[in-house]
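S.K.: What follows is a predicted structure for the sequence shown.
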Amino acid sequence: MPKQRLPTGKLLTLAFHKPYDVLPCFTDPEGRPTLADFIHVPGVYAAGRLDKDSEGLMLLTADGGLAHRITDPTEKLPKVYLAQVERIPDEAALESLRRGVWLGDKRTRPAQVRLLPQAPSLPERPVPIRYRKNVPTSWLELTLREGMNRQVRRMTAAAGYPTLRLIRVAIGPITLDGLQAGQWRMLSPEEVAAIRQPATSPA
């Protein structure tokens, strides 16, 4: 990505489109791809995680208060995911995901979940998912307001529909729009202010 002139004296916040197979951190003793391969901005840190085998939006910031707003589940900031799953969930399965499913000894919060009528327009993943000839796939859009470890994958698996590909497309008001995999952009003061706005409850 072309070098950008960075503002000085400000707490910077970036939106980054994390590619598949990239760790959500800046260092790795095993030498695997990390954020440092794409982002050369001093002082910013990932506000939240996105698993190595997942793709999509991450926010990085030098503002500790903003990072808390993004990551603390009590803030209820919505995060939107697209999940390609094995088979086609019926309405009962979708409703169970909406109500919340048990993951170990904890039940997930109510979520917004819908079955997409067709596959979203997305670039191919560098490592294609493993297709099984006799097993169809479908796409779900899920909006969560918490951040349990590998939550979307665990939720769909618990409902009987394992996730094959997972992309986070929005965090609060910030979306992936205009960012290709591996690209980042600086958030404007207005966008940062919008993240700080209190979250509204899901319908």
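M.R.: Sure, I can see it.
S.K.: contacts and neighbour counts: CA atoms only from here.
M.R.: OK.
S.K.: Thr27 - nearest residue in space that isn't next to it in sequence?
M.R.: Thr34 (6.4 Å; C-alpha to C-alpha, 6 or more residues apart in numbering).
S.K.: so how far is Lys10 from the one you found?
M.R.: 25 Å (C-alpha to C-alpha, to the nearest Å).
S.K.: this is the other structure I want to compare:
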Amino acid sequence: MARLVLFNKPFRVLSQFTDSSGRSTLADYIAIPGVYPAGRLDWDSEGLLLLTDDGALQARISQPTFHLPKTYLVQVEGIPDAAQLQQLRDGVQLNDGLTRPAEVALIPPPALWPRDPPVRERKSVPDSWLRLTITEGRNRQVRRMTAAIGCPTLRLVRWQIGDWHLGDAYSGDEKLLPGMHREISVHLPRPSRASAGRRPDPRRGRPPSRSRRGR
């Protein structure tokens, strides 16, 4: 069994345990020995970060070859029209190539925690929220995608990776709040002869234990 930690990373916290510049890191919130981030989440982004003590699980979560879907709640400047949303669904041309097709929809403002500091809003420019799912992990990809269609990102919250998520984005129930983490166990079965050549599914695991605050 592999240990997996679901952590709601606050705004302006690094996805690492040390920093020579004195910025806030995972060590300020997580005191579980032997776990390491599976992938990363930018310093100025919020939301779900997974940590594990198992190298195989870490690879299956973080390596782009597995195309594990990642879902973001994105506040953008402006209100994208149907053509702009279709650009995201078809793939956006960035300076490092065309993105894979994304799933995207305009959504009502989700019931999120307040950000500190709050997002700077311009009274003359409306904003809107998107639910955006991608299967890649390029550097600052979501921000670059929304900028490419003319709707810069104001706030970015990663809500879900594969089957793991922070809770119900539209209610206050069972929500993993910023700075909190939840630990679960994940079973990585060895492939049988019948399933040889198929990737094992790292998302099988027992139900999560109660949320608890990091230190």
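M.R.: In hand now; what should we look at? Just so you know, these numbers come straight off a predicted model, no measurement behind them.
S.K.: on that earlier part again, corresponding residue for the residue nearest to Thr27 of the first structure in the second structure?
M.R.: Matched by TM-score structural alignment, Thr34 of the first structure corresponds to Thr25 in the second structure.
S.K.: Repeat that for Val127 of the first structure.
M.R.: Aligned partner of Val127 of the first structure by TM-score structural alignment: Pro117.
S.K.: Assign a three-state SS to its match, would you?
M.R.: coil (DSSP: H, G, I helix; E, B strand; the rest coil).
S.K.: number of nearby residues for it?
M.R.: Residues within reach of Pro117 of the second structure, counting by other C-alpha atoms under 10 Å, total 8.
S.K.: cool, Arg60 of the second structure as well?
M.R.: 20.
S.K.: again with Arg185 of the first structure
M.R.: Neighbours of Arg185 of the first structure (other C-alpha under 10 Å): 15.
S.K.: May I ask which helix or strand encompasses it?
M.R.: strand 184-186 (DSSP states H and E).
S.K.: and for that strand, what span of the second structure is it aligned with?
M.R.: Counting by TM-score structural alignment, strand 184-186 of the first structure corresponds to residues 181-183.
S.K.: Report the contact partners of Gln151 of the first structure.
M.R.: By C-alpha atoms under 8 Å, 6 or more residues apart in numbering, no residues touch Gln151 of the first structure.
S.K.: Please apply the same query to Ala93 of the first structure.
M.R.: Ala159.
S.K.: Under the alignment, what does Phe16 of the first structure map to in the second structure?
M.R.: Aligned partner of Phe16 of the first structure by TM-score structural alignment: Phe7.
S.K.: State the distance from the spatially most central residue of the second structure to Leu57 of the second structure.
M.R.: Nearest to the mean C-alpha position of the second structure, by C-alpha atoms, centre = their mean, lies Arg158 at 3.1 Å. Separation of Arg158 of the second structure from Leu57 of the second structure (C-alpha to C-alpha): 19 Å.
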